[in-house]
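Peer 1: After the sequence you'll find the predicted model.
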Amino acid sequence: MSTVNSEFSPLRIGPIELASPVVLAPMAGITNMAFRRLCREYGGGLYVSEMITSRALVERTRVSMKLIEHHPSENIRSIQLYGVDPKTVREAVTMLVAEGRADHIDLNFGCPVPKVTRKGGGAALPWKCEHFRQIVSGAVKAAGDIPLTIKMRKGIDPAHLTYLEAGRIAEDAGVAAVALHGRTASEFYSGKADWSAIAKLKETVTSVPVLGNGDIWSGEDGPRMMRETGCDGVVVGRGCLGRPWLFGDLEAAFRGEEHRIQPTLGGVATALRRHTVLLAEFLDDEAHACRDIRKHIAWYFKGYPIGGDTRRRLALVESLAEMDEILGELDHDAPYPGADAEGPRGRAGTPKRPALPDGWLDSRDLDEQGQRDVAAAETENSGG
């Protein structure tokens, strides 16, 4: 039985059918096996790995091989790759397919981080349209029957938009879906996502699903984006930080239910502890897990009345026993705080001029200097 009401259709990405048309966006240091498992316990969707560097995967670095691990319960193994060299990306895809490590592969063309765009990668790469075409077409061919998708941004800045042309190129190359974050690289995560761009892409790319990304903060936002843009599914990023139950909230909204998931403070404490336990299993190290969970503390308790001292103590926990002691002191019956717990989380950044290789915007073609830049980008990002 479908989990969506008649207004929405299940999302199909190649042979993969998702009753809940929701995708977890890859986020560095966040969407590891532990977090993916936690989110799946709350609701359905497609849960994508952290971004993995293609060269690191080809070199089989320890970090990259760890990042592509999936738990037996993950029935759809989804991996996102980053790369700037067509040959290296193709080799990475070939490896994943040949070794039966993935059921879905996504390519990253949306990262706005300066260390990536400075070498012509991420959101900067689609500007070089023929180079972009070579990477995508080669990856699609290497993927064979495994559906390959792309995720991108509107472009570099308002004067250098790439998403419509990139969408057409990707569609012609045979991708299974195209996802668009409604911001440019120059916007980083600031301001408001431009959902109208998602609608324009949906009008342009007609033979494969178009997924919308940007400002999905609540269950209601998923159906609203699909109604306003006509997109086929939504991609959730920062909205689920410290809120893994958002996937259950979205699933309920797509079913047409009025009930929303609004956990008490006790529910948040349960989620936080479960997250830490899953991290300990993934990392095989409880102390490491307790250090890793620290960055999530502020997100989990955003808006909840627990006090600065308690927050600081939780941000310094070194064991599950210590965490249990602190969580036991909380008022587990404290209700959901409403709007104070919702909305943007994580660093939004401020609009700024993107870091790009010298002369990158002078031409849509990749010249000799550009080729050297992307070669350097592959080398510098080979650690995983």
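Peer 2: Perfect, I can see it now.
Peer 1: drop to CA atoms for contacts and neighbour counts, all remaining ones
Peer 2: Fine.
Peer 1: got the contact list for the longest helix out of those in the chain?
Peer 2: Identified as the longest helix of the chain according to DSSP state H is helix 265-283. Helix 265-283 is contacted by residues 33-35, 37-38, 242, 244, 286-290, 292-293, 297, 300-301, 304, 320, 323-324, 327, 330-336 when judged by C-alpha atoms under 8 Å, 6 or more residues apart in numbering.
Peer 1: ok, structure two:
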Amino acid sequence: MRIGTVDVPSQLALAPMAGVTDAAFRRICAEQGAGYTVTELISSRALCYHDKKTFSLLRQFPGEHPAAVQIFGSDPACMAEAAQIALEASGADIIDINMGCPMGKVVNNGDGAALMRDPERAGRIVEAVVRAVPVPVTAKFRRGWDMGSCNCVEFAQILEQAGVSAVAVHGRTRAQVYGGQADWNCIRQVKEAVSVPVFANGDIWKPEDAVRILRHTGADGAMIGRGCFGNPWIFRQAAAALAGKPIPPLPPLAERCDTAVRQFELAAEIKGERVAVLEARRHYCWYLKGVPHSGYYKEQIVQMNTLEDVCRVTRGIKRDLK
């Protein structure tokens, strides 16, 4: 597909997720077939205040193209300034606007999914950002705020008129957060209502789901979120499914562990060993999801503090959990 002036070589995208899609994990997913990657959501206010920790979230892995930086906020002027700062600091191909985050600390400030209750403001934000940067601007949002206000179709039309080059739609309301089931019908309705490319997001847990969601919605791309936790190989498998080819099996456990370790080492190069290993505790448990008898090693994982701890635990897993 084509997002504005940017060619996207695959129908498979990695969804932006706070605390998950850092440069290290995006790199691993891209190597496995994610054709489009987006940063964690980044505060526009923090960028405008030039917060050093926030700037680290803008870092991209070598050769990350096409790539998007996602920012969130509710003040058009601040969002426009933040978009300029983010683009200059990252060299990203696309600026994405988060209008779907359901978490309280975001929506309580009027940001994220709260913008679905104020479509006119959302439109003004898009207009301001589009004017501020020379790259395509996209937006990610939800079915609606709650079941009484499922306004994603009208919302998408307002954003298209304001100048977005593509949209991503999560088939849940803000009230659902991540519970219940995603409604793919609303994504189809958005696709039928706008002319810009549409990414379908929600409940892509296995490679066949990518085929199903694209067939059901008619969307241009499938954006995979929680289904890739500890499983970047879902992109390679989904690509095979979309091509009508046999779905390759997961690599052996030892190879999956090596990939996890590489991810953590890449993260340590960017954010330091201490922070990277603390974050690795959660990721490594995801890599072991469904592995029989892995409980003992998960207890070890949540106590890791150094990369040597990571390697020690990995040696044990390879030895005992073949």
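Peer 2: Perfect, I can see it now. All values derive from a computational prediction rather than experimental measurement.
Peer 1: tm score of chain vs chain?
Peer 2: Remark: TM-score between the superposed chains equals 0.94 [TM-score structural alignment, normalised by the length of structure 2]; 322 aligned residues with a C-alpha RMSD of 1.8 Å.
Peer 1: quick one on the thing from earlier: so which bits of the longest helix of structure 1 are buried?
Peer 2: By 16 or more other C-alpha atoms under 10 Å, the buried positions in helix 265-283 of structure 1 come out as 265-273, 275-280, 282-283.
Peer 1: Roughly how far does the closest residue to residue 103 of structure 2 other than its chain neighbours sit from residue 59 of structure 2?
Peer 2: The spatial neighbour of residue 103 of structure 2 that comes closest, neighbours along the chain excluded (C-alpha to C-alpha, 6 or more residues apart in numbering), is residue 177 at 7.7 Å. According to C-alpha to C-alpha, to the nearest Å, residue 177 of structure 2 and residue 59 of structure 2 sit 28 Å apart.
Peer 1: ok, the two, which is more surrounded?
Peer 2: Neighbour totals were compared for residue 177 of structure 2 and residue 59, and residue 59 leads with 19 against 15 (other C-alpha atoms under 10 Å).
Peer 1: Kindly state which residue of structure 1 is aligned to the more buried one.
Peer 2: With TM-score structural alignment as the criterion, the equivalent of residue 59 of structure 2 in structure 1 is residue 69.
Peer 1: what does residue 273 of structure 2 give?
Peer 2: Match for residue 273 of structure 2 (TM-score structural alignment): residue 286.
Peer 1: Measure how buried that match is and give me the count.
Peer 2: Using other C-alpha under 10 Å, residue 286 of structure 1 has 19 neighbouring residues.
Peer 1: Could you measure from the closest residue to it other than its chain neighbours over to residue 245 of structure 1?
Peer 2: The spatially closest residue to residue 286 of structure 1, leaving aside those adjacent along the chain, is residue 280, at 4.7 Å (C-alpha to C-alpha, 6+ apart). From residue 280 of structure 1 over to residue 245 of structure 1 the distance is 20 Å, taken as C-alpha to C-alpha.
Peer 1: do residue 214 of structure 1 as well
Peer 2: Counting by C-alpha to C-alpha - residue 214 of structure 1 and residue 245 of structure 1 are separated by 18 Å.
Peer 1: who has more neighbours, the two?
Peer 2: residue 245 (26 against 23).
Peer 1: Which of the contacts of helix 265-283 of structure 1 are buried? Put it as a PyMOL command.
Peer 2: To isolate the buried members of the contacts of helix 265-283 of structure 1 in PyMOL, using 16+ other C-alpha under 10 Å:
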select buried, resi 33+34+35+37+38+242+244+286+287+289+290+292+293+297+300+301+304+320+323+327+330+332+336
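Peer 1: Can you flag which of the contacts of helix 265-283 of structure 1 belong to strands?
Peer 2: Using DSSP state E, no member of these falls in strands.
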